[in-house]
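A.B. asks: With the input below, show me the fold.
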Amino acid sequence: MGEQFARANKYCRIALLLALCAHGAGSNSGTAQDNPVSLQPIVGPGPDEQRQLLDFVSRHGGGIIVSEGALQTVVGRETTDKGPVQDQILGAYVLGTQSTTARSSLDFVPNSEHARWFIHLRGKTLNCTTSYTPQAIIRSQGEYLFQLSKQVDLTESNVMTRSPAAFMETRQRNFAAHTPADTIPLVGPLVGMAAFMEAENRRPLAERIAAYRLTERIAPKFNSEIDTSLVQLNQTLSQLQEQWPKGVLQSPTLHSLSTQSAATLALDFGSGNVTAGPIDWSLANPQAGISVLLSEQRLNSWLAQLPIAGQQIRDTDIDLLVNRIQGKSSGGPALPGTLPQQPISLATLILDEQRPLSVRFLENYTLLELRMRIRPTVGEELPTQVVRLRFEVRPTDSAFEILPSVAEVVPLQPELSQVAHELARNVLKQQFEQRLKTIPVPRQIPVPEAWVSAGVSHVEVTQFTSKGGWLSVVWQPRAVSVQ
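C.D. replies: The predicted structure is shown next:
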């Protein structure tokens, strides 16, 4: 169970990493300040989206459902940038001040072939400037509403993107004109009016030039920051493919789709299609953040690919593994002039050649079934037994505690010697009960510093349960507390 949780956590982090490319905003030559945006209420998918997401997960025997609302808590970043303006437009020397406020966001779009989303940078620039020419001085105010949008596609092997699209709405207002003739009676107002009208005639062109300059300043940074993050993500995916252990399942292929408010991902290890049972929407619960779902059919198909059939495991090797997990040293201290004490093996466990390991996800507990026979160091080999271990999850304030116990030990072939079966049952029950310890799964998972800056303090495991042949783990981002 701990290993399953670790693997789910790894791919959940990959899913969350997809959101990190949504940071970026324009800047002036002044001071920039990044402000965390308060977490917005998370709205879950509607009935049609629920059906589409669950059909995808059921078809693949498992998957990760990522809600758009949960990712907004990571990418929803607001940047305020203030500073002076120095420019030259249409022969006029322009001086003034300018402030830009921009917010990044992410929007999933429906796509059945693979997950697709847009990263948006929406904002507003306000300026107050004075334009100087030899003939006149024009004071003006401007407001520029802009949106930059970049499409991102998650394919089977990498993340692809396109050049951003830019939209701009400009509002420039001239409100005063001064000329060298201002002090001349009658003539001064007429010359000033003429200068003002000339500025008004040239205003549309000046607006277009200013909008172009603003786009030139913001778009490259927005595009570069996203592309840099996507390159890092593709490198991570490539490294996972290259470092995938040989002989332990097939290197996975990523499948995905997106709806209006969520995306779902599934890993295919080449084990073919499985017939998974129906899944209850309460297990998925993606409006709470990110859900990792796994069917017992899919997990058992993966377990069947592991090269463990017929493997022989000494009892001392089990002790070494348990001690390593618990951070304990093995063996006792060596006496002066003697070799270190080595554990003595009393028996070897031989896993079944047909079905050594399988799992069932039942109502709030998992049943792990091991089939093995015992070969004592001294004596005859004992027949194959079926060991069923029960893992019940108990939630606490700080963790989910996995409580293991021996549910039963029964013979695979009851018609064989009852004495041998009884001996094997007692030995296995005793050996497993000695080694089974409570496994704590912490609720709080630390997040990168960039997420903290975006207003997310940590990710919390809000659900860890099983039901009807499905295992469900749900993560939810938590807001930084405001003092």
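A.B. asks: Please count neighbours and contacts with C-alpha atoms only from this point.
C.D. replies: Will do.
A.B. asks: all strands for the stretch 101-250 of the chain, in order.
C.D. replies: For the stretch 101-250 of the chain, the strands defined by DSSP state E, counting those that start in this stretch cover 115-132, 137-154, 159-161, 165-178.
A.B. asks: let me redo that: the stretch 351-483 of the chain
C.D. replies: With strands called from DSSP E, counting those that start in this stretch, the stretch 351-483 of the chain shows them at 357-362, 365-376, 382-395, 399-411, 439-442, 444-445, 456-467, 470-479.
A.B. asks: before we move on, the earlier item: can you say which of the strands of the stretch 101-250 of the chain is nearest to residue 73?
C.D. replies: Ranking those by proximity to residue 73 (Cα to Cα) places strand 115-132 first, at 13.7 Å.
A.B. asks: now the angle from the closest one to strand 137-154?
C.D. replies: 170 degrees (axes from the mean of the first three to the mean of the last three Cα atoms, to 10 degrees).
A.B. asks: how far off strand 165-178 does strand 115-132 point, in degrees?
C.D. replies: Relative orientation of strand 115-132 versus strand 165-178 (the same axes, to 10 degrees): 10 degrees.
A.B. asks: chain center to strand 115-132: distance?
C.D. replies: Remark: strand 115-132 is offset 28 Å from the chain centroid, using Cα atoms, centre = their mean, to the nearest Å.
A.B. asks: Just put the strands of the stretch 351-483 of the chain in CSV and tack on mean neighbour count and distance to residue 266.
C.D. replies: Listed next are these as CSV, based on neighbours: other Cα atoms under 10 Å; distance: least, Cα to Cα, whole Å:
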stretch, mean neighbour count, distance to residue 266
strand 357-362, 20, 19
strand 365-376, 21, 22
strand 382-395, 21, 25
strand 399-411, 19, 25
strand 439-442, 17, 23
strand 444-445, 16, 22
strand 456-467, 21, 19
strand 470-479, 23, 14
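A.B. asks: Need those in TSV (columns: distance to residue 182).
C.D. replies: Shown next, in TSV, are the strands of the stretch 351-483 of the chain (distance: least, Cα to Cα, whole Å):
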stretch	distance to residue 182
strand 357-362	87
strand 365-376	87
strand 382-395	80
strand 399-411	77
strand 439-442	75
strand 444-445	68
strand 456-467	57
strand 470-479	58
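A.B. asks: Please give the structure of this sequence too, so both can be compared:
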Amino acid sequence: MQMLVSRQESDVGPVQDFISGAVVTGQQTTQSHASIDCLPSLEVAQFDFVIQGVVSSITTSSTPQADILQQGNTQFLARKRVYLNGETILTQKSMVQVMPNQLVTGAHARPTPLPMLNSLADRIAYKAALARLPESNLIAGQKVINRLQPEIDAKIDANLADVNSLIHQQVWIRLKSWNVMPDYKATFSSQERLFWDYRLGTQPLAWATPTQETQPTLPSSSVFVPDVTVRLHESLFESVASRRQLGGKTVSLNELREATDRLLLLLAEEVPAELPGLPLAITFTFDTHQPLRAEARENQLLLYLRGTFQAGTLPKTETQEIRLQITGELTEQTFTIKTSDITVRELQADGTLATPGITQTAIAAQIRTNLQPIEIKRELRLHEQLKQTLAIRLSEVQSDKGWMNLQFTANQAAPGPVENRIPSPKPTLPEAPLITPQFPPN
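C.D. replies: As a prediction, the model looks like this:
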């Protein structure tokens, strides 16, 4: 998240204002850095967008009596709270704190009929400007708050509204149309991480409690901590099969192969050569009881498909159970998914599985021929913007005790240099604000 959000910006613009009877002109530069700050919460995941920086200005305030030259450096710290309820992203109004520091660098009074008095008039104007510095700081700080607060709110709210719309269209509408909308949605956060918990059904799963997960961790150099972890429970397969009403549906082996090819076109590094079609149409009808289930154990995934086969116009077989032993292998560039073993066994009347016979062995051989390894790129590029690239890379795949764990690391190229037309010191954040937002009474 830090890599996705973190960025530095520099904006230069003119100053044109009218303050306390003076016409103010000049130039100002706003330098800012954005990041996020995760907040511990067991109720709903939340974090703050943190924007900190400095507004540097060189101005001239002109009145009928004198021109006052000033240089200002106003440090600011803005925080905008974001809530993640598992379905939409919600925000609060930003809060901006500032620490203004205005300096009077010169004063030029209007010329008098007596030239010898001009220098004295300049000194009087200079001292008068110094006396008004507290008021100048107050005005400068409030000006920064009035400008930055709506800008920050508008920019972040617009971006998150686009994200909400994209998630709604690409995720929730599709899941609802597929009848696999989660029944349970929960989020929580620690000082370091954000957590999402989605379930088909509300049955609790044997997993770490939120209290354990939200405790801060202190990773050492010898302990690998992934940037993103995705945990999938083996019951997901059976739940999806039930929601999609897989029981009783009939598919052909050719259709299964075409579906695999479509998946390869979307995800695979390389699509295998096209295989010849089967000489005889073979169909598989899923059983109404446990048509699909899975077991995740010892770094492998076991898929069980239960149903009957039919070749052409020949009679259907008895109920068979297909066991696919699926393993994964990480190479430098790809993640390869292989079906390392296939067994087909007939379900007997007493519920036990018979030893594979000639028919079952032939079916297993035919399925093995049609299941090709799938090679998926390990690295997915998320976005390219502002001379920086963020990519997420699959670093480890684990499978055991009913859970499949996918671990990812994020990588980002160094951002390009930020152009600063007016040099300004690196901002030091105020420990306590001198000026806070002013809200009208209710």
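A.B. asks: Now do stretch 224-240 of the first structure: distance to the chain's middle.
C.D. replies: Counting by Cα atoms, centre = their mean, stretch 224-240 of the first structure comes out at 14 Å from the chain centroid.
A.B. asks: of all the strands of the stretch 351-483 of the first structure, which lies closest to residue 15 of the first structure?
C.D. replies: strand 470-479 (11.7 Å).
A.B. asks: ok, average deviation of the closest one from the second structure?
C.D. replies: Strand 470-479 of the first structure, aligned to the second structure and superposed, deviates on average by 1.8 Å (mean Cα distance after the TM-score superposition for the first structure).
A.B. asks: Ignoring the adjacent residues along the chain, who's closest to residue 53 of the second structure?
C.D. replies: With Cα to Cα, 6 or more residues apart in numbering as the criterion, residue 53 of the second structure has its nearest non-adjacent residue at 4.1 Å, and that residue is residue 32.
A.B. asks: Tell me the counterpart of the one you found in the first structure.
C.D. replies: When the first structure is aligned by TM-score structural alignment, residue 32 of the second structure is paired with residue 102.
A.B. asks: need the longest helix for the first structure.
C.D. replies: Secondary structure assigned by DSSP state H gives helix 187-242 as the longest helix of the first structure.
A.B. asks: re the thing from before, of all the strands of the stretch 351-483 of the first structure, which lies closest to residue 92 of the first structure?
C.D. replies: Distance to residue 92 of the first structure, taken as Cα to Cα, is lowest for strand 456-467 among those, at 46.1 Å.
A.B. asks: residues in contact with the closest one?
C.D. replies: Strand 456-467 of the first structure is contacted by residues 73-74, 283, 361-366, 393, 400, 442-447, 451-452, 471-481 when judged by Cα atoms under 8 Å, 6 or more residues apart in numbering.
A.B. asks: Stretch 225-234 of the second structure: end-to-end distance?
C.D. replies: 24 Å (Cα to Cα, to the nearest Å).
A.B. asks: Show residues contacting it.
C.D. replies: Stretch 225-234 of the second structure is contacted from outside by 219, 293-296, 395, 402-410, using Cα under 8 Å, 6+ apart.
A.B. asks: according to the alignment, stretch 463-478 of the first structure goes to what range in the second structure?
C.D. replies: Matched against the second structure by TM-score structural alignment, stretch 463-478 of the first structure falls on residues 396-411.
A.B. asks: which position in the second structure aligns with residue 58 of the first structure?
C.D. replies: Checking TM-score structural alignment: residue 58 of the first structure goes with nothing.
A.B. asks: Please identify which helix or strand holds residue 58 of the first structure.
C.D. replies: Per DSSP states H and E, residue 58 of the first structure falls inside helix 47-60.
A.B. asks: Buried residues, that helix. List them.
C.D. replies: Within helix 47-60 of the first structure, the residues that qualify as buried are 49-50, 52-54, 56-60, counting by 16 or more other Cα atoms under 10 Å.
A.B. asks: And stretch 420-430 of the first structure, by the same measure?
C.D. replies: Buried-residue list, stretch 420-430 of the first structure, by 16+ other Cα under 10 Å: 421, 424-425, 428-429.
A.B. asks: Now, those that are in helices?
C.D. replies: Taking DSSP H as the definition of helices, those contribute 421, 424-425, 428-429.
A.B. asks: In JSON lines, list the residues you listed along with distance to residue 304 of the first structure.
C.D. replies: Output for these, formatted as JSON lines (distance: Cα to Cα, whole Å):
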{"residue": "421", "distance to residue 304 of the first structure": "26"}
{"residue": "424", "distance to residue 304 of the first structure": "25"}
{"residue": "425", "distance to residue 304 of the first structure": "25"}
{"residue": "428", "distance to residue 304 of the first structure": "23"}
{"residue": "429", "distance to residue 304 of the first structure": "25"}
